[in-house]
Each structure stands twice: as structure tokens, then as C-alpha cells.
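Participant: just the structure for this:
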Amino acid sequence: MIEVLVISISNPLLIGVYKNKELIKEYKLEGKTSDLLPTLFKELLKNYNIGKINYVNSPGSYMAIKVAYVFLKTICISKDIELNACNGFEFNENSPIKALGKKYFINENNKIKVDFLEKDSIIRDFKLPTCIKKINFSKETLPIYNLPAV
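Facilitator: Coordinates of the predicted model:
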């Protein structure tokens, strides 16, 4: 089965195509999620028989998460494709993720908090895994908002 993984919570936008859970094609695209997803998915849907789409629904750029969710949910409904979601910490070695201003999302014991970084904190880039067998995907696909209301 062909699956697509979308990591839209930071730049570059990362999209991986997986066959039997193994990465076969990788895309790294600079720009806005709203501009990039339609063009790329037009190509992907033409070239692959996609059975499942997975995306990162938290934490990170809320606009990118919302745009990705609405776009991917629409594709999945119209093409009868399964949609799943997961946490962004799965793809950056549990490193802090940029939040707002100088604050970051930090995963401590599976609780996400928003705080300033410690002086010795290491920020890792997001990476598409070569295999997605062990990724904790969920059928709960709505975006998760971790910041308090303004």
C-alpha cells in the first residue's frame, strides 16, 4: 500500500511517499503550505494509488497545521483515502519545536509545555523516517492547539 506522510509544521515542508511502510520518494519544499500542497498532491495523486495519508497535527505552525488539515481532509473524503495524524516530536528526535516569539514547545513525559529554552538545549531538524512501521499514528486527526487563548 502507498502512504504519504506530510510534515508541514516548519520549513521546509517535508513529504514522503511510502510503499509497504518504506520510504520510496522524498520531497523538501520551501514556501507556504497553502501554495505547495495543491501542486504536489496533483502530481502524487496522478502517479500513485494512495491508500493512506498521515500528517503532523501538533505542535508547530498553527496556520500550516490548519491548512494541511483542511486540504488533506478534503482530499481524503473526495478520494476515499484514510487520514491519520501524529505528533511532530516523532520526527525531530523529541527536540523542542518553535512556538511563539522566543518560546518553544517542549515534550516532557508526554506532556507538552510552552517555555523558553534552557541554555544548552539542542534543536533538531525534522526528518522523514525511512520506515514508518513504529510511528504512533492516530485516527484522531483534528489539529491540536497547545497554546493558551490570547
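Participant: use CA for all of it now, contacts and neighbours both
Facilitator: OK.
Participant: in this structure, spot the helix with the most residues.
Facilitator: In the chain, taking DSSP state H as the definition, the longest helix is helix 62-79.
Participant: how far is that one from where the chain is centred?
Facilitator: Chain-centre distance of helix 62-79: 11 Å, with Cα atoms, centre = their mean, to the nearest Å.
Participant: where's Leu23 relative to Val17, distance?
Facilitator: Per Cα to Cα, to the nearest Å, Leu23 is found 6 Å from Val17.
Participant: no wait, Asn136
Facilitator: 17 Å.
Participant: the more surrounded of those two?
Facilitator: In terms of neighbours (other Cα atoms under 10 Å), Val17 is the more surrounded of Asn136 and Val17; the figures are 21 against 11.
Participant: residues in contact with the helix or strand harbouring the more buried one?
Facilitator: Val17 is located in strand 13-19, with elements delineated by DSSP states H and E. Strand 13-19 is contacted by residues 1-8, 23-31, 33, 127-128, 131 when judged by Cα atoms under 8 Å, 6 or more residues apart in numbering.
Participant: I'd like the structure of this one too, to check against the first:
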Amino acid sequence: MTEVLVISISNPLLLGVYEDKKLIKELEIEGMTSDVLPVTFEKIIKEYEINRISYVNTPGSYMAIKVAYVFLKTLAITKNIEFRACSGFEFNENSPIKALGKKYFINSNEGIKVDFLDKDTKIADFKLPKQLENIIFSEETLPIYNLPAV
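Facilitator: Reported below is the predicted structural model:
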């Protein structure tokens, strides 16, 4: 089974191609999600027969999440590809994720909260996992917005 994982909530956009849950191709693409995702998938679709697409649907850049969702969901429907989602915290060692201004999304036992960071807080970069074995995916693929309406 060939799967593609898309992490669009940071720059560079990360895209991994997995064969039988093992990473076989890793791409780091600079640019806006709306510009680079269609071009990148055009190449990936020519090279691989994709059975499943997964993407990060929370938390992070709302625009990147929305663009990724609309593009990937459309692709999944038109090509009859399984589609699922997961949290960005799966790919950055559960470290805080940039929210608005100087605030960050923080994953705690009480759920995701938005707050300022202590000056000593370390922030890990996003990384594609070498295997998809222990990643928690969901069939609920709609973007999840963690900020209250303004």
C-alpha cells in the first residue's frame, strides 16, 4: 500500500511517500501551500499509485490547513483514495505550535490551549516519521480550529 503524508502547517511543507508504512521518499517544499501542493501532487501521482492520503488538520496555520483540506479531499474523491487526518503534535515531539502573534498551541492533559511560552521552552521542528506504525489517525478529516471566534 502506498500512502502520502502531508504536513502543511509549517514552512517548508513536508510530504512523505510511504510504502507499507515505511518512508521511501521525503520532500521539503518551500512556498505557499496553495502554490506548491498541486504541483507536487501532479508529480507524485505520475510516479506512484496512491492508496491513502493523510494530512495534519490541527493546530496551525488555518489557511494552510483549509487549502490542504480542500485540495486533498477533492483529490481523494476524484481518484477514489482513502483520506484521513491527524494532529500536528504527532510530528514535532508534542512541542508547542505557533498560533497567533506570540501565542502558541500547547497540548496538555486538559486538551489544546493557546498561551504564551516561557522563555526556556524548546520548540521542535516538524519531522516526517520513518514509519507510520504508531501515528494516531482519524477518519474525521475536517479542519479543527482551536481558537475562539473574534
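Participant: quick one: TM-score?
Facilitator: TM-score of the superposed chains, computed with TM-score structural alignment, normalised by the length of structure 1, equals 0.99; 150 aligned residues with a Cα RMSD of 0.6 Å.
Participant: just checking, what packs against the helix or strand just after the longest helix of structure 1?
Facilitator: Per DSSP H and E, the first helix or strand lying C-terminal to helix 62-79 of structure 1 is strand 82-87. For strand 82-87 of structure 1, the packing partners by 3 or more Cα pairs under 8 Å, 6 or more residues apart in numbering; DSSP states H and E come out as strand 50-58, helix 62-79.
Participant: counting by contacts, list what the helix or strand just after strand 82-87 of structure 1 packs against.
Facilitator: Following strand 82-87 of structure 1 in sequence order, the next helix or strand is strand 97-98 (DSSP H and E). Counting by 3+ Cα pairs under 8 Å, 6+ apart, the packing neighbours recorded for strand 97-98 of structure 1 are strand 103-108.
Participant: could I get the buried residue list for the helix or strand that the strand it packs on is followed by?
Facilitator: Next in sequence after strand 103-108 of structure 1, counting helices and strands by DSSP H and E, comes strand 111-116. For strand 111-116 of structure 1, the buried set under the neighbour-count rule, 16 or more other Cα atoms under 10 Å, comprises 112, 114, 116.
Participant: quick check, nearest of those residues to Leu147 of structure 1?
Facilitator: Val114 (7.3 Å; Cα to Cα).
Participant: what separation do you get for the closest one and Met63 of structure 1?
Facilitator: Note on Val114 of structure 1: its distance to Met63 of structure 1, by Cα to Cα, is 18 Å.
Participant: ok, Thr33 of structure 1 - how many residues close by?
Facilitator: 23.
Participant: Tyr18 of structure 1 now?
Facilitator: For Tyr18 of structure 1, using other Cα under 10 Å, the count is 23.
Participant: same check on Thr78 of structure 2?
Facilitator: Neighbours around Thr78 of structure 2, by other Cα under 10 Å: 9.
Participant: just the angle between the longest helix of structure 1 and strand 82-87, please?
Facilitator: Here helix 62-79 of structure 1 runs at an angle of 160 degrees relative to strand 82-87 (axes from the mean of the first three to the mean of the last three Cα atoms, to 10 degrees).
Participant: which parts of helix 62-79 of structure 1 are buried?
Facilitator: For helix 62-79 of structure 1, using 16+ other Cα under 10 Å, the buried residues are 62, 64-69, 71-73, 75-76.
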